Structures are given as C-alpha cells and as structure tokens.
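[1] Okay, here's the prediction I keep looking at, along with the sequence it came from:
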Amino acid sequence: MWRELRPLGRYAPSGGYRRFAWTAADADCRAWFRAQASARGLAYETDRNGNQWAWLGDPAAGGAVVTGSHLDSVPDGGAFDGPLGVVSAFAALDELRARGVRPDRPLGVVNFGDEEGARFGLACVGSRLAAGRLTAAAAHELTDADGVTLPRAMERAGHDPGGIGPDPERLARIGAFVELHVEQGVALAGTDHAVGVASAIWPHGRWRFDFRGEANHAGTTRMEDRHDPMLTYAHTVLSARKKAAQAGARATFGKVAVEPNGVNAIPSLVRGWLDSRAADEETLHTLVAAVEQAARERARRDGTAVEVTRESMTPVVDFDHALRDRLAARLGGAPLLPTGAGHDAGILSGAVPAAMLYVRNPTGVSHAPAESADEDDCAAGVRALADVLADLGGDGSSVPRSEGAA
C-alpha cells in the first residue's frame, strides 16, 4: 500500500506532498482508496460531503466500529499525517482476517475529505459537515486562493455539492470511531511504548489579521513618512511568539499574503493568519486577545490599521472516557497523551464515542517532509488497531459512553 500511495501528490522540489482537496492529486488518492476497498471485497460508497467509506458488513445494522483518517496534506507535508491512519485501517482488516476474526458488528474504513484545510482555509471540512459543525451555507462561502468556491471545486472533481450538510443518519450507524495517527510530538520517543492513546485535544483556532497601510515607492518615500503594514505585521509576529511562550501555549503566523507584493513597493495590505492553541479555552482567548492588542498598539505607532477576523474555533475535546480507558487497558496500559493537533476524531466526538491511537514518531516532526515512523512501530500500530477492532466489534455489545465525553 505504501509503495502505491507514495508517489501520489509528491512535490519533488521539497520531497513533501501537496495533496489538496478536490485537486488531481486528491483524485488519485481517492481512486487509491476505492481500489483498496475493491481488492478486499468491501462495500464502497461516497457520502453527500465527499467522504469515502468502505464497509465489512452491513452498516445499516447499526453499532458499527469505524476507523480511518484522511489522505490530504498541508503544503509540503509528510507522508504519514493522515495516510498512516488509512493504510493501517485496511491493514488491520487484513490482520483480523488472518486471525480468523469474524466481528459481530459492521466494520468501516473512512477517508474524510479536506482534513488539513490547506486549500479552503478551514480544517476538517468533511467531518465538520457530516457532524453538523459546518453549515451548508457556510461551506458554500469557502473559497481558495484563486477564488474558486468549495462547491465549484467539488463539481469540477465530479462530485455533486447539492447535498452537502449534516449527515445524522450515517453517524447514527456508528457505535465507535477510532482514528490511528502518527504522533505529532515526542512523548513516546525514548519510551518502551510504540503506541499511545489520546486523552484530549487542546482548543484551537485560526484568526486572520488584515494590516492596512499606504502603498508607496520603496526608493523615494522617506522612512519617517511611511505607513508600512509590514512593520505592524512583523511586530505582531514577534509579540505572538513571546506571549505564547509566557502562557505555555502555541501561536504561529504560518501564512501571509502581501499586496501589491512588489520588491520595490511599500505594501498596502499584509494579511497574516494566526494559528493558536492552548491547554484550555480561557488561556487561548486571553492569548489571542493579547496578540490583537499588541497589533493595535503597534498600528497606532505605524499609522496603519488592523482588522481581526476569527475564521474557525474548535473547543477542547475530552475524548470519551469509557472508550479511551477501554483502549488503554486493551493495549496493556498504553500511555494517555494530550495533543495540540486537531483531528477528525475530535470533530466527531460530540456525535459518536471517539478515540485515537498514536504511533511513535522518533523525531516528533510533523507537517513537514521529515515526518517519520519506524516500520516496526507502524506494524505495532496495525496490531494494536486490530486488537481494538476485535475487542469493540467482536461481541456485539454496545460501547459505553461516559459522563466525561465531549
């Protein structure tokens, strides 16, 4: 599976991947998923939001145990973030068959669309739509850098966007969702554990900062006469770094757009996107407010203006306690790990019992070509996922939903 998937969407100059939603690379990945389902005799379907499903057993029976992840990437992303969960899902079904396990409950593998949000700026679009966390009206307003709307992109890729929106009937069939993912950190590195279990996801969001100034000539405009939004932006980036470190949180300006974007021109507009995350929502909101205040104070000094727009916000996810603890016990006391990274499992956790497994990452690098996982650890992840699927799907009993679930 890795050999077939590896070249799809590969960007040679960086060695990373550019598998953006509803592009040719995404279509290749989706074709790969369908081929994997067909090779195993699984029933295949694409839902109204473009998410792909492969089924062992009849999902209409209810109480299904579903696993999977996503196949899209961030710009120049690594090979494992997302695909490891999908590849491991198919491999875990192979492992169950090799063991002679015949689950009483239907098992599903899913590829959620546009998890990274690299093209339209909003993460987890496919799962958000399915869970009702993104309205159809809001989805129709999403556009990429070229002004192409999400519905138009879906149409060009051969998918009818007319039915996008909440999918409660499909989610009602799911008794548990377990997502396997490469660890995006080093908590497992240097330990005896190849696999961990997620405890919670930090609250996180994205904010767009528009810094507006006055375009002018770079060679003739005196420094004291300038109203340069780049200065305001640069000061804000440094302030965000300092304030996040003081709060024990995360703040990153990782995307920027400049107008008119000329070497010899003072910008009229600098637009920067802030990604911020913290262990609790109060810290997160306090941090973002402090960054915004720093931007406005600097703007007054620079003679510029600042507008801040919240583009997305995901509250803290405390994974279903009963399911989480059941997985940790089934895996011999696997460590519980919190994370600052968002996932489809976190989006679904409000609608179905959800949990996550992490596979050890020796360097902790993620969202970059150097992202990695050892082959032995990946195999351990497959065996762990197969154990979990056998446990949850083997006896047909309901999965308890604890009081502490999100």
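    Yes, it's here.

[2] C-alpha only now, for contacts and for neighbours.
    Fine.

[3] Just the element for residue 65, please.
    strand 64-69 (DSSP states H and E).

[4] what residues does that strand touch?
    With contacts defined as CA atoms under 8 Å, 6 or more residues apart in numbering, strand 64-69 is touched by 82-83, 85-86, 88-89, 105-112, 173-181, 344, 389, 392-393.

[5] take the one below as the second:
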Amino acid sequence: MSVSERLAAIAAIGRDDARGGYSRHLLEPADLRLREWFRSTAQDLGLSVEVDGNGNLWAWWGEDRTGAVATGSHLDSVPGGGAYDGPLGVVSAFEAVAILRAEGWSPARPVVVCAFAEEEGSRFGMPCLGSRLMVGEIEPAEALRRADRDGTTLEQAWREAGLAVSSLGPDAGRLAALDVFVELHVEQGRDLEDRGLPLAVSSSILAHGRWRLSVHGEGNHAGSTPMAGRRDPVVAAAAAILAVRQVALERPAARGTVGRVSVTPNGTNVIASRVDAWLDIRGGSDAQVREQLDVTLELIRARVADEGCRLEVEEESFSSLVAFDEPLTRRVASTLGDLPAIPTGAGHDAGVLSAYLPCAMIFVRNPTGVSHAPEEAARDEDCEAGARALAAVLRELAGTPVR
C-alpha cells in the first residue's frame, strides 16, 4: 500500500462536520476506532501489538525487546484538526516497515512502531500525556484528576475503556528498551515549501507553556444593569487577549495565543460571571517564555482590574526548549542526502523523549503551511518520499549501532 492509501483507510474516522477537519480525542469513539486500526494494520504486517500502562500503542518487529529503534507519532488531533498531524507519522512508520519487508530485509535489532496517547492534550489539557507519564514527568494521581470539557475525569475515561488505573505512571523498563526514537511529522509551517524541498530534519523545538486564566466578575441582567455599573469578565478577558498579542508583537520570534475561551453561564442576555481563557506562549528559550509571561500577566492584571474583575492564573504545562541529539540528527540527515535541519515551534513526543534517549525528527513538506486546521496539507509524492526516507533511516539504525 502507499501512504495515501493507508491514510485513506482512516479518512472517515473522526470527521468533524461542525468544525471541519478531524476531532480525534483520547478514548473517545474516534480514538478507539483508530486504536483498532493500529492493531489490525500491525498484525497484517506481522508485528506483535501491545498497549502499555499509559495507553500508548506499540507494534514490535522482532522477538527481542532491548536496544530497539522506535518510530511513530500519535493518532489524536486538536478539535477540527488536519488529516496529517500525527497520523502521517504512524502511517509512514507502517509503510516503512512494509517497504523493508518487501525488500526481504530483516533488522539486526528490534524495530517498534508506536502511537503515543493524547499528544495534543485536547481532551485532558496535558500535551504529550502518554509520553510524559511514561518518563515520569507527570504524577499519575494528577493525571487521573484531570477532567475534560464535559467533566469526565481521566480516571473515569480510563476505567470505561477497560484500562488498569493502577498501571498508569513511569515505565522505566520500556524506556530502557528504546535506544533511539525517530518521529516523522508533517511540517507545521512552510519553511520547506519556501525552500522547494520535500523533506528536512528538525534541529530544535521552541520552549512552550500553557496557562489557564480565570477572570471573575459579577453576573447580572443584560437589560437592567447600567453599563457604568458592570464588572463584566468578558470585557476584561477581551482586553487580556489583546494584551497577549501586544506583548508577543514586541518580541522577535515570540508566540502568544489565546485559542480557547469558556464563558459562564454563556447566555445571550446575561452578563457573565466568569471567563476562562487558555494562554499559549512559545519562545527561543525557557527564560524568554517566562519573561514574556511575566510581562503579559502584569499587563493583563491591570486591564482586568480596570474592569473591576479578579484574575486567577494556573500553569497547566511547561515544556523546556528541546535541542535534538546532534549525532543522531546528523546521521539521519546524512543518510537522506544531507537534509537541512530546521527548528519548529510545535511540541512533539520526540521532544519529551529527547531528555532520556537520542531522538530525531523528519519533516514532510506542507504546501499550505497550515496546521491544527482543516487546511493542513501534504502532497502524495512528498508523503511517499517521507516513507521511503524513514525506511532508509530504519535500515541504517536497526542494522548498526546508534552511535
């Protein structure tokens, strides 16, 4: 099969008619169907499948479980996301294995295709949840308390899916079994399109944090409350969002975004009592992100106070700047004809794992440059080139020592 054919096999799963694109969230029906697709595809390729205690999927090529070369990505999406972010990496990993099998090649050490759980963090608010749990960067009890928009906790969702709550948490044995991880991903930007190249490797991931901003005001009647006497958190939140943009524009290469807002009680003829907004900041270093946050919050607090409202801030996650393993990145780039190395502002499971084992990433050109939206794209020929490139990398890494 081609990569495009493999993507077509899951194209009907999780379509979002309201938002456009796809909404595939952890342990919801679309995610459960994709997990079954993963299992059946792996079995068709002669791979043995297992689900670890953190909900991550593993498809093994080879009987040994040590010194493995891992590849893959994730299957979940943001609300209304594109078709390629995550699934392209999993599909390409399966296709790379199929290419190598068709050539009659066998690995000298195990190869494992993986799909990490809740990479986007769209249901329970923690990006790269499955990989973070595996390496011990989030406490199981904290994860289990997290709730989705409907109030369902991770613990409830875990039990309903028939998964063992007691197995959640650090998996030192599995982590030790991995020698290297190479993640293929659609580029989230248009650097490659501008360069006229189908593929690149990644040099680094920007530092990245998420914060929940809760603006408390006074709920009241929209018709009987004079404008001058209001403490409207929606007005305060609007000013806060403009402050995020203002501070980010003052810093070269900074990112500041509010992409999710929740209004309580959310009635047309009601002055709201509370607004929750989620702030996303990314920058070239941990210190730059923290400095931008401090300045942003100072300005937000002043604007919220101007409206007679009160602000609460909760940090939901923070990911430090990632510099991918240089020897491995050079080896991957050299294997593929000296590909360029480019940075990315998007987080990935490879970024989480990079603190524990050598990791590298391969990017596939995105002609629109759009990601986390239905307009995300990749040309069929570039996807096929990516799968062939990944096959070449697996042949190189699984046939000889990593370093």
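    All right, it came through fine. Model, not experiment: these values are computed from the prediction.

[6] For the strand holding residue 65 of the first structure, grab the matching residue range in the second structure.
    Here strand 64-69 of the first structure aligns to the second structure at residues 68-73, judged by TM-score structural alignment.

[7] What about the contacts of strand 64-69 of the first structure, which are in strands?
    Members of the contacts of strand 64-69 of the first structure lying in strands (criterion: DSSP state E): 107-111, 174-181.

[8] and those, which are buried?
    Among those, those scoring as buried are 107-111, 174-181 (criterion: 16 or more other CA atoms under 10 Å).

[9] what about the helices in the stretch 1-150 of the first structure?
    2-5, 24-39, 83-99, 125-131, 136-140, 150-156 (DSSP state H, counting those that start in this stretch).

[10] Buried residues of the longest helix along the first structure, list them for me.
    When the first structure is parsed with DSSP state H, its longest helix is helix 281-302. For helix 281-302 of the first structure, the neighbour count (16+ other CA under 10 Å) marks 281, 283-285, 287-288, 290-292, 294-296, 298-299, 302 as buried.

[11] same thing with stretch 159-177 of the first structure?
    Here stretch 159-177 of the first structure shows 159, 161, 164-167, 171, 173-177 as buried, counting by 16+ other CA under 10 Å.

[12] and what of stretch 31-44 of the second structure?
    For stretch 31-44 of the second structure, using 16+ other CA under 10 Å, the buried residues are 31-35, 38-39, 41-42.

[13] For the residues you listed, give me CSV that also has distance to residue 62 of the second structure.
    Formatted as CSV, those follow (distance: CA to CA, whole Å):
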residue, distance to residue 62 of the second structure
31, 27
32, 26
33, 26
34, 24
35, 21
38, 18
39, 16
41, 16
42, 13
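
[14] Kindly indicate which of those lies nearest residue 50 of the second structure.
    For the buried residues of stretch 31-44 of the second structure, the closest approach to residue 50 of the second structure (CA to CA) belongs to residue 39, at 8.5 Å.

[15] so the closest one makes contact with residue 49?
    Yes: taking CA atoms under 8 Å as the definition, residue 39 of the second structure is a contact partner of residue 49 at 6.3 Å.

[16] which residues are common contacts for those two?
    Contact criterion CA under 8 Å, 6+ apart; residues shared by residue 39 of the second structure and residue 49: residue 59.

[17] The nearest residue to residue 14 of the second structure once chain neighbours are set aside: what's it in contact with?
    Here the nearest residue to residue 14 of the second structure in space, its sequence neighbours aside, is residue 30; by CA to CA, 6 or more residues apart in numbering that works out to 4.9 Å. Contacts for residue 30 of the second structure were tallied using CA under 8 Å, 6+ apart; they are 13-14, 23-24.

[18] Please say which position in the first structure residue 30 of the second structure maps to.
    Matched by TM-score structural alignment, residue 30 of the second structure corresponds to residue 25 in the first structure.

[19] cool, and residue 184 of the second structure?
    Using TM-score structural alignment, residue 184 of the second structure pairs with residue 180 in the first structure.

[20] Likewise for residue 293 of the second structure?
    In the first structure, the residue paired with residue 293 of the second structure according to TM-score structural alignment is residue 288.

[21] Check residue 322 of the second structure too.
    In the first structure, the residue paired with residue 322 of the second structure according to TM-score structural alignment is residue 317.

[22] Just to check, that match is in contact with residue 348?
    No: Residue 317 of the first structure is beyond contact range of residue 348, at 9.9 Å (criterion: CA under 8 Å).

[23] Distance of residue 42 of the first structure relative to residue 9 of the first structure?
    In this view, residue 42 of the first structure and residue 9 of the first structure are 25 Å apart by CA to CA, to the nearest Å.

[24] wait, residue 349 of the first structure
    Distance, residue 349 of the first structure to residue 9 of the first structure, by CA to CA: 30 Å.

[25] swap in residue 240 of the first structure?
    In terms of CA to CA, residue 240 of the first structure sits 33 Å off from residue 9 of the first structure.

[26] gap between the two ends of stretch 301-310 of the first structure?
    24 Å.

[27] Just say helix, strand or coil for residue 346 of the first structure.
    In three-state terms, and counting by DSSP: H, G, I helix; E, B strand; the rest coil, residue 346 of the first structure is helix.
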